[in-house]
Structure formats: structure tokens, C-alpha cells
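> A predicted structure for the sequence below; I have some questions about it.
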Amino acid sequence: MSGSGLEQAEREIDKSLRLGKFCMRFIGLSFNPANNASEFMQQKVMLVLSVLGICYHVFSEIVYIGLTLSNSPRVEDVVPLFHTFGYGALSIAKVFVLWYKKDVFSQLIKELAVIWPVPPLDEDAQLIKNKSLAALSITQRWYFAINIIGVWFYNLTPIAIYFYQRFQGMEAVIGYVWVSWYPFDKHEPIAHVAVYIFEIFAGQTCVWIMICTDLLFCTMASHIVLLLRLLHRRLESIAVVDQPEDRYYYDIIENIKLHQRLIRYCNDLEEAFALSNLVNYVLSSVNICCVVFVIVLLEPFLAISNKLFLSSALIQIGMICWYGDDILHANADVAAAAYNSGWYRTDPRSRKALMFLIIRAQKPIAFTAMKFTNISLVTYSSILTRSYSYFALLYTMYSDR
């Protein structure tokens, strides 16, 4: 790729990652080195504050859950605490992955620019690229909006309840965003304000982490799918036009190299996200189950916030499973495309090379949860099924009280 082509590829990839990078700045992380010492210190301070904030937020919820279990182990008292705890625990896992693998992600972005499709492209290839980037942009914006709106519904609900109670002539006190434990009396005026601000900060930080990691994963996965689809199209066009036999062989070898590169790229990305995918897989069904229980049976004042939380949780794990499933099918289509090409017009050497491509493409490439399970729509279905099973159990326990 020429220098100008590489620069254009980097601009287009950077544009697709812009929303995720925007969120990363609020937790003190960046794929680019700091420009000066002041910016470096600012990033480190923000990262430390973000990590300490969400760690204490999760710790305080664990303590509160423990105290609740020891004092009143009723289903309706304990279940509402678990989905926010699960969200915070998932945020800790994801920020650790993002921080620990930051250099890996940066290198993957650079490698992607080398194989990124840049003009001149034929009409069909350009159409595939445009549709993929447009769909990705819509997904990113919707996911960003739902998460931001959801967390601010939680942040403002105590104030809304306060004014509602005042309007009804009831005794009103501004509550708190989350149900947490603190080693001091949080009802003192100054402590009350400080706790409220801290809980807004902790909740918003969790959302920034979730958005940037999920958008990074889905964006990179979407780009792999795009490249696999373009490879699919290139393979179908082999030997469609009469060319010298050496040219057929050269085209096939180039496609094999691209496919191998995409496989390595996918494996590197899978390894980087394996831990967060495992935590996501384990906690998602619990989070969905608990928030559905709360929506159906408890807390009418938090109905809108909890419904937005449910929407976010369903979209979050669904989006990851969708792109994981897309890669499985896109890679399988590579083998079909090679078989549907004009291989019968080529010489034995070219056919043999194409046969090796077909054999390799029949072996699935997939994202996994630490090799425990593949991330696909089948996984999404199992998460929803398990969530319903947990909900049915909790509902039975609640009804039999």
C-alpha cells in the first residue's frame, strides 16, 4: 500500500473508532502517547481515580449485599442489588483488559490499516464497504445514546422522586443513586452531597468503560467481517476473465495470504478480549434476570431507569454475539466463494492452492470466552434462556413467601 493509501486507511479506521476513543479519554486511556508531561500526568490521575472509583463502588455494593443477607435474606431485598453490582464488576474486568492490552490494541489498529480497502475499488466492493461502515456507525450511536441516557436516568431519579414527593405533600429527602455502604454516616449534609457526586462519577465511569471496550471490540470485529466479505467477492471473481495461468496462481496466493492474515488478526483480537468475554458471558444472564425481576415486581419509581438498563444489557451482549456470529459465517462463506469461482478454468497448481484455502476456511474462526464457548447468536440464545430460568426460580421463591 502506498503512503497516501495508508494515510487514508488510518483516517477511515480512526473515524470508525472515534466514539470509542472519545469515551476512553474520560477514563484516562489513549492509544496515542501523551504529547507532553502535563497530558501524561492528567491521563494517569484520571485513570487512577476511575479505577479507584469503580473498585470502591463495587466493594461497597458487596458489603451492602452481605449486610442485607445477614439481616433480612428476603428475595425482594437482595435481588435488586445484584444487577448494578454485576455491571460494576464487568466494568472492572473490562478496564483491566483495556489497560493491560492497550499496546496490543494499538498494534492491531496499525496492522488493520495495512490491509484496509482503499480506492480505487470497484463499484460492488465500494458498496460493501459503505454498507458495513454505515451499519457500524448506526450501531455505535444507538449503543452510546442508550447507555448515556440510562445512566443519567439513574443519576437524576433521586431528585425526581424528591420533587414528586414534595408535590404530593409527603415528607421528602433526596436519596442516593446506588445502594451502597460507606464507613461513615452518609446522611450528614456534606457527606450526603459528596456521596451523591461520587455515585454519579462511579456510575458514569462504568458506562464510559463499557462503551469504549464494547465499541472497540465490535468495530474491530466489523472490520474483519468487511475484509472477509471483500475476500469472498475476490474469490468468486477468480478465472472469470481469461488471463495467463500464472496470473490465476498469483491471485489465489494473494487471497490465501490475506485470509491467513485475517485469521491471525482475529486470533490476536480474540486473545485480547477473551477474559472480558468470559466475565461478560457469566454475568450477563444474572444481570438480565435480576433487572427483569425488579421491573416486573419491584421499584415502580425506577421503572424507566431499569428498562433502559435492561435494553443496554440486552444490546450489549447481543451486539457482541452478533459480530461474533457474523465472523463465523463470513469465514464459512470464504470456502463457498472459492468453490463457486472459476477454478475449473485454472491449471492444477492453482487448483491445489485453492483447495488448501477451502480446507482452511472450513475450520471456524471465532471469538471465545476463554475457550469456554464460542461467542455467537447461539450463545446469546443460551444467555437469554438461562436468564429466564433464573427469573422463574426467583419468581417462585418470591411467590411462595
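Structure received. All figures in this text were calculated on a predicted structure; none of them were measured in a lab.
> CA atoms for contacts and neighbours, from now on please.
Noted.
> Pull out the buried residues from the helix or strand that contains Asp77.
Using DSSP states H and E, Asp77 falls within helix 75-78. Residues Glu76, Val78 are the ones in helix 75-78 that count as buried (16 or more other C-alpha atoms under 10 Å).
> Tell me which stretches of the chain form strands.
For the chain, applying DSSP state E gives no strands.
> and the helix holding Asp77, how far from the chain's centre?
30 Å (C-alpha atoms, centre = their mean, to the nearest Å).
> Kindly report the same for stretch 104-117.
Per C-alpha atoms, centre = their mean, the centroid offset for stretch 104-117 relative to its chain is 19 Å.
> what's the answer for stretch 189-203, then?
Its chain's average C-alpha position is 28 Å from that of stretch 189-203, according to C-alpha atoms, centre = their mean.
> now do stretch 197-208
Counting by C-alpha atoms, centre = their mean, stretch 197-208 comes out at 18 Å from the chain centroid.
> Same check on stretch 314-330?
10 Å.
> Please give the number of neighbouring residues around Arg386.
17 (other C-alpha atoms under 10 Å).
> any idea how far the closest residue in space to it that isn't next to it in sequence lies from Ile209?
Of all residues not flanking Arg386 in the chain, Ser285 sits nearest, at 6.2 Å (C-alpha to C-alpha, 6 or more residues apart in numbering). Using C-alpha to C-alpha, to the nearest Å, we find Ser285 at a distance of 20 Å from Ile209.
> ditto for Ile253
Distance, Ile253 to Ile209, by C-alpha to C-alpha: 41 Å.
> got it, and Asn277?
Asn277 is 14 Å from Ile209, by C-alpha to C-alpha.
> Likewise for Gly318?
When Gly318 is compared with Ile209 (using C-alpha to C-alpha), they lie 18 Å apart.
> quick one: which of the two has more around it?
Neighbour count, other C-alpha under 10 Å: between Gly318 and Ile209, Ile209 has more, with 26 against 20.
> Report the contact partners of that one.
By C-alpha atoms under 8 Å, 6 or more residues apart in numbering, Ile209 lies in contact with Cys23, Met24, Ile27, Ser91, Lys94, Val95.
> want to compare, so here's the second one:
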Amino acid sequence: MAVPSSDGIIVRLWEQYNVGWRLYKNLEQIPRHMTPYYSREQMKIMGNYANAEERLLTRRRVWQVFLLVKLTMFIVPTVIGLTESLDSIVEFSEDALWTISALYVFARWAFYYLKADQVDEIVDALEECHHEWNVGPNSEETQSLRRWYYHIETGLSVCWHIGLMFLMALLILAPVWTSQQLPFHAVYPFNLHNPEEHPISYILIYISQSCCVIYFLPWLLLTEFLSCHCFFQLAANLKILCIQLRNLNQFTGHGDNEQIVAMELKKLIEFHQKIMHIVDRVNDVFYNPLLTFLLANFILLLLCTFAALAARHQPLVAGRFIMTMPIVFGALIYWSKCGDLVTQTSQDVAAAAFEAYDCPLWVTRSSIIQRDLMFLIQRAQKPLTIGARAPLPAFNLVTCMAVSSATPKGRHQHQQQQQQQQHKHKQRQTKTESETETQTHSEVRFS
């Protein structure tokens, strides 16, 4: 396989955003690929997506070994550095925060090194769904929905990249406005991290840590996009299924409409079955990443909140935690909202099938169509959920609020929300009692 030129690499990196800009200028086009496809391509360009095809390349295998050594050399000194921070709560919390983050990156690297082929199966299956229902009677509505989802996913990706750039600058330039010597506190043998004793090795370590930040954080963001936007695509395909079901009555004008409707309905049932299979594969393949993501975010939120409160008299130190908290909490909300979209749209399938069942023009004349629609309604009664496998709860906003309420700040906000809800409930109860009492008095006066 030939090595792509630098221009080709740049074009492939920016292709997702170039396509989004062309779609914005021409509303009649549809994206050729979905956003998870582009995220996978970007990870391949970075040389950190070890599927079967990439592992056949010698340079990719060498690069993977280099990344493993590089990540290990970053994690081990930071773990050793924790022993020097035991005397200070703020320093220990900060070191623990970045150590856990580095371990999370390592877990992500291990997952995509071992499971990239299974992730390919999910992305390829969603890519097939992406090209369905784009031609036909309802193609305009379907294409509009696909463009809308593409713009939303691409726009959110740009926002996340901007926030990540600020975080990277904050981490790399931390020694400029703080007393620490390196971006991350680490202990190396022979005191190599000391700038006074070993200035050259200190500069090399500084550059090494900065390169790790510049490479691994954008790659980590791409892994999150690849998984989250798969959930977005599942929701988009479920909405397209609802559109097709609600427009089944357009075939009533045909002469042999019952056979046409039966064939279309069979295609829709198979499409729904395909989506259900992809959801099962997502829950199976992404189970460990979801579990590690939930645990890591829970610990990071606790550390950020605690360390920010402990360092409230040191604004420069507390600023790093305050900057990290929205990113960690935003990632949790992002994943949870994606899971919510899948659950909500899967419940809409039953309502759309019932609307088709309620059409009296052809349903009353075909028992086969009635049977198929009732089967689809019954099967769609159970909502599709992401990550609903013990001990991991369903990944939705309820789980997000449960995790956030475990932090001191989140618990305080959760208590305030509960108090507000109780206050509103008491007001409604008082209003209902007063209305009942007024109605009773009026009935007495009338009698």
C-alpha cells in the first residue's frame, strides 16, 4: 500500500468539515458518508486504529509499539510522582487527576487495539443503513434528516475541538504561571526531571509530555466521536423508519396496493430488525468502554470538585480544575444524551406503526398487513437502550444525573431540584384542595 502524500493526508483529515460546508451551501446534496466513518478515517491517519488491515502494515505495527512505550513512559513516572504529593491534598488530587486520565487513555488504546475489527463491523453496518431510503417517495424528507444530523454532529465536533485546544494550551503552558516544573508532575530516575541538575533531559521530558498531550488528547476525542456518533446514527435511522411507516398510506392509490404495502412493510420490519441487531452489537462491543468511561468520569468529577474547593485560595491552580470540570461533565452529558436519543426514537417506532395501522383504506382488507403491523408494534414496545447490562445502567440522562449528584456540588444541586419539585408539588396540591373546597361551597350554595 502506497503512503499517501501530505496533501492527501490533510484533505482526508478535513474532509468531514469540507463536506459539511458543501452541504450547508447546497441543500440538495446528502453526505456520502456518516460522521463515524470520517472519525475512523482520521484515527487511521493518526496511525492509531489497529484493525486487521492496518496490522498488516509493518510501519503501523512499529508505530503501535512506539505508542505503547510512549504511553507507558508517561504513566509510570506520574504514578511514582503520586508518592511525593502525599503531604499536600491539592497536589495529590491534581496528580491523581492526570494519572487517572492517562490510564483512561491507555484503556482506550487497548480497546481499539484489540477490538478494532468488531468496531469496523458496527461502522460498516451503519454505513449500509446510511445509504438506504435515500431514493424513493420519501427521499426528500430522509435526505433532509440525514443532512441535519450530519450538521449537528460536525458542529458539535468543532465545538469540542475548540474546547480541547484551550485545555491543551492550559496543560502545556502550566509551568509558565504555576510553580510546577513540568506540565504533569512526574519523577524520573537520577532526578532527570530537575532543570537545575539536568537541563537537557528536563527539556526533553517537557517536549515529550507536550507531544503526548498534542497527540493523545485529539485521538481520544476522535474515539469518543466514533462511539457517540454511532448512537446518533442509530437514532437517525430509527427516525427514518418512523417517516417510512407514517407514509405507508401513499401506496393506497395503486391498483395492487395490498401487495405493494406488504412488500414495503416487510422491508421496514427487516430494517428495524437490523437496527436492533446493531444496538445489541454496540452494547456488546462497547460495554467495557462504557463502563470505564462511567467510572473514570465519576472519579474525575469527584477529584475536580474536591481539588477546586481545596485550592480556592490559589486561583491559578484552581483554574485548571475548573477548566477540566466542564469538559468532563460535558462528555458525560454528551454520551448520555446520545443514549437518550436512541431510547426516545425507538419508542416512536411503535407510535408510527400504530398510525399506519389506524389507516382504514387498506388495512381492513388485509389480515397479513394487520399481523405484520401488530408484530412491529409489539416488538417496538420495548425501548432500545444503550449500555443496559448489569452492572452498567442504561446510558441516559438519568444515569448522568445520578453520577453528577454523587459529587458535592452535584448533590447540592440535586437537593435544590428536589426541594423545588417538592415546593411545586405542595403548591399544586394546595391549589387542588382550594379548587375542591370552592367547588364544594358553590354546590352547597346551589342546593
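Sure, I can see it. Worth saying up front: this structure is predicted, and the values here are computed from it rather than measured.
> hmm, back to that, matching the residue nearest to Arg386 of the first structure against the second structure, which residue comes up?
Matched to the second structure by TM-score structural alignment, Ser285 of the first structure sits across from Phe298.
> Skip the chain neighbours and tell me the closest residue to the aligned residue in the first structure for Tyr112 of the second structure.
Under the alignment (TM-score structural alignment), Tyr112 of the second structure pairs with Leu98 of the first structure. Counting by C-alpha to C-alpha, 6+ apart, the nearest residue to Leu98 of the first structure once its immediate chain neighbours are dropped is Thr213, at 6.9 Å.
> Distance check, that neighbour against Lys21 of the first structure.
9 Å.
> now do Gly150 of the first structure
Gly150 of the first structure is 20 Å from Lys21 of the first structure, by C-alpha to C-alpha.
> do the same with Ile320 of the first structure
Taken as C-alpha to C-alpha, the span from Ile320 of the first structure to Lys21 of the first structure is 18 Å.
> Which of these two has more residues huddled nearby?
Ile320 (23 against 20).
> Please name the residues that touch the residue most central in space within the second structure.
In the second structure, the residue lying closest to the centroid (C-alpha atoms, centre = their mean) is Cys228, at 2.8 Å. For Cys228 of the second structure, the contacting residues are Tyr334, Trp335, Cys338, by C-alpha under 8 Å, 6+ apart.
> which residue lines up with it in the first structure?
Match for Cys228 of the second structure (TM-score structural alignment): Cys218.
> go on, Leu245 of the second structure?
So, by TM-score structural alignment, Leu245 of the second structure is matched to Leu235.
> Can you get me a residue count around its match?
26.
> wait, doesn't it sit right on Asn255?
Yes - using C-alpha atoms under 8 Å, Leu235 of the first structure makes contact with Asn255 at a distance of 7.3 Å.
> mind listing the helices in the second structure by residue range?
6-25, 35-45, 52-55, 58-81, 89-130, 139-172, 174-177, 199-246, 257-285, 287-310, 315-357, 367-380, 397-404, 408-446 (DSSP state H).
> I'd like those as TSV, with distance to Ala186 of the second structure appended.
Output for the helices of the second structure, formatted as TSV (distance: least, C-alpha to C-alpha, whole Å):
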stretch	distance to Ala186 of the second structure
helix 6-25	33
helix 35-45	28
helix 52-55	32
helix 58-81	4
helix 89-130	9
helix 139-172	14
helix 174-177	13
helix 199-246	9
helix 257-285	34
helix 287-310	19
helix 315-357	17
helix 367-380	53
helix 397-404	30
helix 408-446	29
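> Ok, which of the ones you listed comes nearest Ala390 of the second structure?
helix 287-310 (10.0 Å; C-alpha to C-alpha).
> buried ones in the closest one?
287-290, 293-294, 296-308, 310.
> quick one: Tyr64 of the first structure from Pro80 of the first structure, how far?
Applying C-alpha to C-alpha to Tyr64 of the first structure and Pro80 of the first structure gives a distance of 12 Å.
> out of those two, which sits in the busier spot?
Pro80 (21 against 18).
> contacting residues around that one?
Cys290, Val291, Phe293, Val294.
> how about it, what's its match in the second structure?
Using TM-score structural alignment, Pro80 of the first structure pairs with Glu94 in the second structure.
> same check, this time on Tyr154 of the first structure
Tyr154 of the first structure maps onto Leu171 in the second structure, by TM-score structural alignment.
> what do you get for Ala202 of the first structure?
That one, Ala202 of the first structure, aligns with Cys212 by TM-score structural alignment.
> what's the counterpart of Lys352 of the first structure in the second structure?
Under the alignment by TM-score structural alignment, Lys352 of the first structure pairs with Arg371 in the second structure.
> From Gln273 of the second structure, how far out is its match?
Distance from Arg371 of the second structure to Gln273 of the second structure, by C-alpha to C-alpha: 16 Å.
> same thing with His254 of the second structure?
Using C-alpha to C-alpha, which is the criterion applied here, His254 of the second structure is 27 Å from Gln273 of the second structure.
> Equivalent analysis for Ala125 of the second structure, please.
Ala125 of the second structure sits 12 Å away from Gln273 of the second structure, going by C-alpha to C-alpha.
> Around Ile65 of the first structure, count how many other residues there are.
Neighbours around Ile65 of the first structure, by other C-alpha under 10 Å: 23.
> and if you look at Gln413 of the second structure?
Neighbour tally, Gln413 of the second structure, other C-alpha under 10 Å: 14.
> again with Val241 of the first structure
When neighbours are counted by other C-alpha under 10 Å, Val241 of the first structure comes out with 10.
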